[in-house]
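quick one: sequence plus predicted model below, questions after.
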Amino acid sequence: MSQKRLAAALFAFFLGGLGIHKFYLGQVGLGILYLLFCWTGIPLIVGFIEGIIYISMSDADFTAKYGV
């Protein structure tokens, strides 16, 4: 597992409700959207699911999709 993918997954698990993983992946617009809706709890759930997705992806798929 690459360091970038692991970092993105950990950010999504622990700080996903604030969208930190989106900022890390260079998706600033989505990061701001997560921040705006963090009070609803929805970004927290979505961030947790995205963390699982990041862990289950291969390094090649992760690099192809996010370019990190």
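Nice, thanks for sending it over.

rest of the way, CA atoms for contacts and neighbours
Will do.

contact partners for the residue most central in space within the chain?
By C-alpha atoms, centre = their mean, the chain has its centre lying nearest to H21, at 3.6 Å. By C-alpha atoms under 8 Å, 6 or more residues apart in numbering, the contact set of H21 is 8-9, 11-12, 15, 31.

try 10 Å this time
Residues near H21 by C-alpha atoms under 10 Å, 6 or more residues apart in numbering: 7-15, 27-28, 30-31, 47, 50-51.

put this next to the previous one:
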Amino acid sequence: MRHIKLWIIAGLIALLALFAFQNMSQVELTVLFWSFQTSRIVVIGSSFLLGGVVGWLLKAFWHPGARARR
């Protein structure tokens, strides 16, 4: 079962990389009062990493054993 999960993760990362490299054009981002241009691959990669960090933090916060340690 563990090998299946690793293959699924590897496949999803490969699809993400393929998608990112096919979308390397410049885009303009506006965040509150700041505006800047960057490559779409940076936006896709940072969104992926930010989502992973948020998911990891939420899992750590709502883990069943987390309340007993407080």
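Good, I have the coordinates. Everything numeric in this text was worked out from a predicted model, so none of it was measured.

superposing both, give me the TM-score.
Overlay of the two chains. TM-score (TM-score structural alignment, normalised by the length of structure 1): 0.33; 35 aligned residues with a C-alpha RMSD of 2.9 Å.

let's see if you can find the most crowded of the contacts of H21 of structure 1.
Using other C-alpha atoms under 10 Å as the neighbour test, these are led by A12, with 29 neighbours.

now do the helices in structure 2.
2-21, 40-61 (DSSP state H).

between the ones you listed, which gets nearest to L29 of structure 2?
helix 40-61 (9.0 Å; C-alpha to C-alpha).

check the offset of that closest one from the chain's centre.
On the basis of C-alpha atoms, centre = their mean, to the nearest Å, helix 40-61 of structure 2 sits 3 Å off its chain's mean C-alpha point.

mind listing which of the contacts of H21 of structure 1 are in helices?
7-15, 28, 30-31, 47, 50-51.

which one of those is nearest F62 of structure 1?
Proximity of the ones in helices among the contacts of H21 of structure 1 to F62 of structure 1 was ranked by C-alpha to C-alpha; the top entry is A8 with 10.2 Å.

any idea how many residues pack against V42 of structure 2?
Using other C-alpha under 10 Å, V42 of structure 2 is surrounded by 15 other residues.

with S46 of structure 2 instead?
12.

contact partners for F36 of structure 2?
Contacts of F36 of structure 2 (C-alpha under 10 Å, 6+ apart): 27-30.

perfect, I'm done here.
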